[in-house]
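[1] Have a look; sequence and predicted model below, questions after that.
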Amino acid sequence: MPELRGRLLTRRRALVLGSRVAAAGVVGGLAGYGAWNAVAPALAGSSKRAIRIGYLPVTDAAALLTAYDGGFLAKQGIDAPEPVLFRSWESLAQAFAIGEVDAVHLLMPLAIQLKLAKKTPLKVIAWGHVNGSALTVSNDIGDLSQLAGTTVAIPYWWSVHNILLQRMFAAEGLTPVIRQQPSVSEGTVQLAVMAPADMVAALAGGTVGGYVVADPFSVVAEKQGIGRVERFLGDVWKEHACCAIVVREELINEDPDVVQGLTTAIVQAQQWIDENRPQMGALLTEGGYLPQPTPAVGEVFTRDAAAYADVTTHEQWHGERLGFSAFPMASYTEALVEQMRTTTIDGDTAFLDDADGDAVHGGLVDDRFARAALGGDALPSGKTDRQELIEP
């Protein structure tokens, strides 16, 4: 693997961006465009088209960021400027939709909504990771039923977080409500969309009784002593893909070799992460990608399952562990479409009325690149299909 340290040192100078993003709320518009223009001339002589990467500062982005920072993209002959940090899924999706960035990690339900409802020209080329999210509650919440009468924050309406939170609510007899005062007696819980970066402060201040989101925010709450993990989402839906790697269709049409190189780099980065988990905290924080403390980020990759035995239902699933699996399975997309139909959303859901899961997968996903990166025709069938297990 290429040497990481040199890249990490240069990022302290290049990514003062991280602190500025927190203040500005989003890197987009002229800010993102300017960052790209500043480096474009230096990339003009590269052997392959440079790609602009966007991400949220959560561990879901680990494979995409490691592909860049670890030199895996460069090894494939692909140049890229510094990945651009966005503060919310809304801002990242908007930047991607208008072509400000070419490749992002994106919530899978959001990718489906953008494709079907917004007609955004995108393709899922790989999964970025599996698991890696949790429902975190304040310390005075003893079990799920005690969330009645409170507000719970979600990162986006079209997210696996919202979907699985509502499956857990249904199993407990709770009802989600939107823009409505929640009631203990009626067993209702108000849902509120919130940028992940704001969730810890909201929990500490009592604005919310809990939040469901990607890590490292469950670890941050634990280390600050303000909350605890109530349930890992990987313990509700086995090895679900929260985020996928998504590119604009024009990139596939114009530069399929670049897309193949990107996908191969993602696969190689995932394999490297699995073999070097103790190094990930430093890579993502000292490199300036994630603003959370290094110990909190590092713990996401090295969690001790025994420490969470009291909140785990399916011990053999290892839902507490952020995992990596690149191939975008059709069974998952199909099941996800069905789950989206029965999820309470603040927005239009008409695009799901006649949506067929198999057809959605065919239009959304281009698995040629992941298949080639993982071994082509030699890829075992067990790596391309499975039975989806959802047990809230």
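    Here it is on my side, so go on.
[2] switch to C-alpha atoms for all contacts and neighbour counts from now on
    OK.
[3] Run through the residues that contact Ile226.
    Taking C-alpha atoms under 8 Å, 6 or more residues apart in numbering, we find Ile226 in contact with 138-139, 203-204.
[4] His129 too?
    60, 63, 241-244, 322-326.
[5] now, which of those sits nearest Gly210?
    Cys242 (19.1 Å; C-alpha to C-alpha).
[6] Cys243: neighbour count?
    Residues near Cys243, counting by other C-alpha atoms under 10 Å, number 27.
[7] Can you mark which positions in stretch 76-91 are buried?
    Going by neighbour count (16 or more other C-alpha atoms under 10 Å), the buried part of stretch 76-91 is 76-89, 91.
[8] Go through these and name the one nearest Val267.
    Gln76 (11.9 Å).
[9] correct me, but the closest one touches Val267?
    No - with contacts counted by C-alpha atoms under 8 Å, Gln76 stays clear of Val267, the gap being 11.9 Å.
[10] Which residues lie in contact with the residue nearest to Leu85 when sequence neighbours are not counted in this structure?
    Counting by C-alpha to C-alpha, 6 or more residues apart in numbering, Leu85 lies nearest to Tyr55, which is 5.3 Å off, once chain neighbours are set aside. Residues near Tyr55 by C-alpha under 8 Å, 6+ apart: 61, 83-86, 92, 104-105.
[11] secondary structure class for Ala355?
    At Ala355 the chain is in coil, as set by DSSP: H, G, I helix; E, B strand; the rest coil.
[12] longest helix of this structure?
    For the chain, the helix that runs over the most residues, judged by DSSP state H, is helix 256-275.
[13] Second structure follows, compare the two:
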Amino acid sequence: MTRLRLGFVALNDAAALIAAGAKGFFAAEGLEVDLVREVSWATIRDKVDVGALHGAHMLAPMALAATAGAELRPLVAPMALNLNGPAVTLSSRLAGVIDPAASAQGLAALIARRRDEGASGITLAVVFPHSTHNYLLRDWLSRAGIDPDRDVRINVAPPARMTELLVSGVVEGICVTEPWGAAAVTAGAGRTAVRASQLWPRTPDKVLALAEAWAAENPEVVQALVRAILRGAAWAERNRPELAALLSEPAYVAAPAAVIAPSLEDMIFHAGEANAPDPAHAAWLLAQMVRWNHLPVGVDAAAIAARVYRPDLYRAARDSLAAG
């Protein structure tokens, strides 16, 4: 048995990894995997970088940013873990004073009104600067004429703290992957303003990220790992009621199954080649990183996308599963 440590954050889209462990798919591939729950994305990134984790459930833009920079070890993403999942949830206080049917435009009007009155601005939260959540939120705001860097404050917080921040009034809106937006709605603290799938159908979110050098040195282990997680993703797609109960366990997402179950409805774990790492997704994310000055203009986005997103590794694992 090959022993591995994989990190994850308490979110619905860790489902493929969690199912691969709970349903014996790792063991069937000769892998003994310790799933390590981490609190924040920064911790996930840093532990993969120093080798404390062999790989992780990771924000797709985080993997791209790590490889684009000079400070961190390059990463590869041999598979995507899900599509859809994020949502923008505004506090019930805001939802009570803006039009829910046109929430971005209503938010723009409220910001202008507060500015004219000299009142405090709007504070929103995302899970990490390099995240689909940040870029979707910024794009949604900018479509309504809101400058994300001038008209609002965008803070960063761990996903599992988002509900608490909205309930306590520290922030007035969050963009986070489920179930934490749903948890805020259930608590009466928020209302869903827009789902990622409404802005971009089949929104990319998380990938399996591995250190590039380690993946190159361990090709057979990588293939076994991807096969096991593909089986976990397929199981998650087909068994959502049982998945909700599994994710609700204290070692995993640790939210009530009654909250998790409906929050799974919009998510795609495996259907329609959802696990293929799509270079078009990487291209959009990199374009947003340049747009918001997270990467320099002129960066070779195509080279970064091709280096990180590895559909060749995905196809090899998928095809060996089909042949078996």
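    Looks like it came in fine. Since we're looking at a predicted model, the values are computed, not measured.
[14] What value does the TM-score take for this pair?
    Aligned and superposed, the two chains score 0.87 in TM-score terms (TM-score structural alignment, normalised by the length of the second structure); 299 aligned residues with a C-alpha RMSD of 1.9 Å.
[15] about what we covered before: between the contacts of Tyr55 of the first structure, which is closest to Gly298 of the first structure?
    Distances from Gly298 of the first structure to the contacts of Tyr55 of the first structure, taken by C-alpha to C-alpha, are shortest for Ala61, at 13.8 Å.
[16] Looking at the second structure, name the residue matched to that closest one.
    In the second structure, the residue paired with Ala61 of the first structure is Ala14, using TM-score structural alignment.
[17] Contact partners for its match?
    8, 57, 81.
[18] With Leu94 of the second structure instead?
    Glu172.
[19] and it, what helix or strand is that in?
    helix 92-95 (DSSP states H and E).
[20] Show me what counts as buried in that helix.
    Result for helix 92-95 of the second structure [16+ other C-alpha under 10 Å]: buried residues 92, 94-95.
[21] what do you get for stretch 130-144 of the second structure?
    For stretch 130-144 of the second structure, by 16+ other C-alpha under 10 Å, it's 130-141, 144.
[22] Also stretch 198-218 of the second structure?
    202-212, 214-215.
[23] if I read this right, Glu320 of the first structure contacts Glu230, doesn't it?
    No - the pair Glu320 of the first structure / Glu230 is not scored as a contact, 11.3 Å apart, by C-alpha under 8 Å.
[24] who has more neighbours, those two?
    Set Glu320 of the first structure next to Glu230 and count neighbours by other C-alpha under 10 Å: Glu320 wins out with 28 against 23.
[25] That one and Asn131 of the first structure: what is the separation?
    Here Glu320 of the first structure is placed at a distance of 7 Å from Asn131 of the first structure (C-alpha to C-alpha, to the nearest Å).
[26] got the contact list for Glu71 of the second structure?
    So Glu71 of the second structure contacts nothing (C-alpha under 8 Å, 6+ apart).
[27] My reading is that it is in a helix; is that accurate?
    No - counting by three-state DSSP, Glu71 of the second structure falls outside a helix, being coil.
[28] So what's the residue count around Glu220 of the second structure?
    Going by other C-alpha under 10 Å, the residues that sit close to Glu220 of the second structure add up to 12.
[29] Map Arg307 of the second structure onto the first structure.
    Under TM-score structural alignment, Arg307 of the second structure pairs with Gly363 in the first structure.
[30] quick one, what contacts the nearest residue to that match once chain neighbours are set aside?
    Excluding the flanking residues, the one nearest Gly363 of the first structure by C-alpha to C-alpha, 6+ apart is Lys123, at 7.9 Å. Going by C-alpha under 8 Å, 6+ apart, Lys123 of the first structure touches 246-249, 363-366.
[31] Lys123 of the first structure: what secondary structure?
    Under three-state DSSP, Lys123 of the first structure comes out as strand.
[32] picking up where we left off before, in the buried residues of stretch 198-218 of the second structure, find the pair that's most separated.
    Arg202 and Trp214 (29.9 Å).
[33] Counting neighbours, what do you get for the alignment partner in the second structure of Gly99 of the first structure?
    With TM-score structural alignment as the criterion, the equivalent of Gly99 of the first structure in the second structure is Gly51. Neighbour count of Gly51 of the second structure, defined by other C-alpha under 10 Å: 14.
[34] Not counting residues beside it along the chain, what's closest to Val142 of the second structure?
    If you look again at residue 142 of the second structure, you'll see it is Ser, not Val. Using C-alpha to C-alpha, 6+ apart, the nearest residue to Ser142 of the second structure is Pro148, at 6.9 Å.
[35] The first structure: which residue goes with that neighbour?
    Match for Pro148 of the second structure (TM-score structural alignment): Pro176.
[36] give the contact list for its match.
    Counted by C-alpha under 8 Å, 6+ apart, Pro176 of the first structure has contacts 166, 169, 188-191, 344.
[37] what helix or strand does it sit in?
    strand 175-178.
[38] buried stuff in stretch 11-27 of the second structure?
    Buried-residue list, stretch 11-27 of the second structure, by 16+ other C-alpha under 10 Å: 11-21, 25-27.
[39] Can you tell me which of these lies closest to Ala282 of the second structure?
    Asp13 (18.2 Å).
[40] now the closest one: how far from Tyr252 of the second structure?
    The value you get for Asp13 of the second structure to Tyr252 of the second structure, if C-alpha to C-alpha is used, is 11 Å.
[41] Ile174 of the second structure now?
    In terms of C-alpha to C-alpha, Ile174 of the second structure sits 22 Å off from Tyr252 of the second structure.
[42] Give me the more crowded residue out of those two.
    For Ile174 of the second structure versus Tyr252, neighbours defined as other C-alpha under 10 Å are more numerous around Ile174 (35 against 20).
[43] Give the closest residue to that one in space, chain neighbours not counted.
    Per C-alpha to C-alpha, 6+ apart, closest to Ile174 of the second structure is Ala125, 4.7 Å.
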